[in-house]
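Novice: Predicted coordinates and the sequence they were generated for:
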Amino acid sequence: MKQILMFVMFASLLCWVMFAPIYKHVLLVRQAVLQKEVDYMLEIGANGTHGYVDAAMIAESRIRFTEWGFTPSELTYTVTTTNGVNGMNPSAPVLRGNGIQLEISYPFGNAFRIDRLVGMTLPPENGRLSAVGLKMSEYVP
């Protein structure tokens, strides 16, 4: 009986050791992709001809995320500015010297389920990966 118990414990530990780094790697890649997209969108949105991040840019971003295997409906975009104006309004762009902040978040999903096998505490069900960036607008009317 002890041998069977040791086999089961060893097999579950072996599975966790083999597959946990793969899931962590997926999270690292997702985090990097989120941050890359935030940086790209801010570079475009805060340049001298825009001064905003609008709904059309966000729709294009969602399409780019599908290429990486993200579910577009689970992405959350938050655009704020340092002076409190609407950073998503193309008719009233954020003027030069004011910051545009963009946050994109995505749920963890089932990436930590395998950690339960070895008794690790899982993050909350509503936990999300997020990437944040702030860039000063260069828009001059």
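Specialist: Received, thanks.
Novice: Please count neighbours and contacts with C-alpha atoms only from this point.
Specialist: OK.
Novice: Run a quick neighbour tally on V53.
Specialist: 26 (other CA atoms under 10 Å).
Novice: In addition, the following structure is provided for comparison:
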Amino acid sequence: MKQILIFVLFSALLCWLMFSPIYKHVLIVRQAVLQQEVDYLLEVGASGSYGYISDTMQEQSRQRMARFGMQPDEILFELTTTSGVDASNPSGPVPRGTGISLTMSYPYENLFEIDRLIGLTPPLPSERMRAFGMKMSEYVP
């Protein structure tokens, strides 16, 4: 009986040691993709040509991130400005000197379920990884 118990515990530990790093790399890549996309959208949206991050730009961003295996419907965007104006309105661009901040989030999607084998509690299904950025608008009417 001891041998069976030792085998089960050793098997669980071995599985965790083999597969845990893979899931951690997936997490790191997803976080990097989110941050890169935030930086890109802010660079384009706060430029002198635009002054906004429209719904079309957000949809294009979702499609780019879908190429990395993310579910486009699960990606959330939160746009705010330092003056309180709408940063997603193409007909009313954010004027120069006003900060545009963008937060994108994506769920963890059970990436940490294998950690249960060693007694760690994974994040709740409602928890999300986030990437944040802020840039001053350069748009001059």
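Specialist: Arrived safely. Here the structure is a predicted model, which is why all the values come from computation and not from measurement.
Novice: which residues in the second structure form strands?
Specialist: 76-81, 99-107, 128-136 (DSSP state E).
Novice: And the shortest one, what does it pack against?
Specialist: It refers to strand 76-81 of the second structure. Packing partners of strand 76-81 of the second structure (3 or more CA pairs under 8 Å, 6 or more residues apart in numbering; DSSP states H and E): strand 99-107.
Novice: before we move on, the earlier item: H25 of the second structure: which of the strands of the second structure is closest?
Specialist: strand 128-136 (14.0 Å; CA to CA).
Novice: circling back to that earlier point, out of the strands of the second structure, which one sits most buried?
Specialist: Ranked by mean neighbour count, the strands of the second structure are led by strand 99-107 with a mean of 20 (mean count of other CA atoms under 10 Å).
Novice: angle of that one against strand 76-81?
Specialist: With axes from the mean of the first three to the mean of the last three CA atoms, to 10 degrees applied, the angle from strand 99-107 of the second structure to strand 76-81 works out at 170 degrees.
Novice: all helices of the second structure, in order?
Specialist: In the second structure, the helices defined using DSSP state H lie at 2-45, 55-66.
Novice: Show me how far the first one is from its chain's centre.
Specialist: In this case it means helix 2-45 of the second structure. 15 Å (CA atoms, centre = their mean, to the nearest Å).
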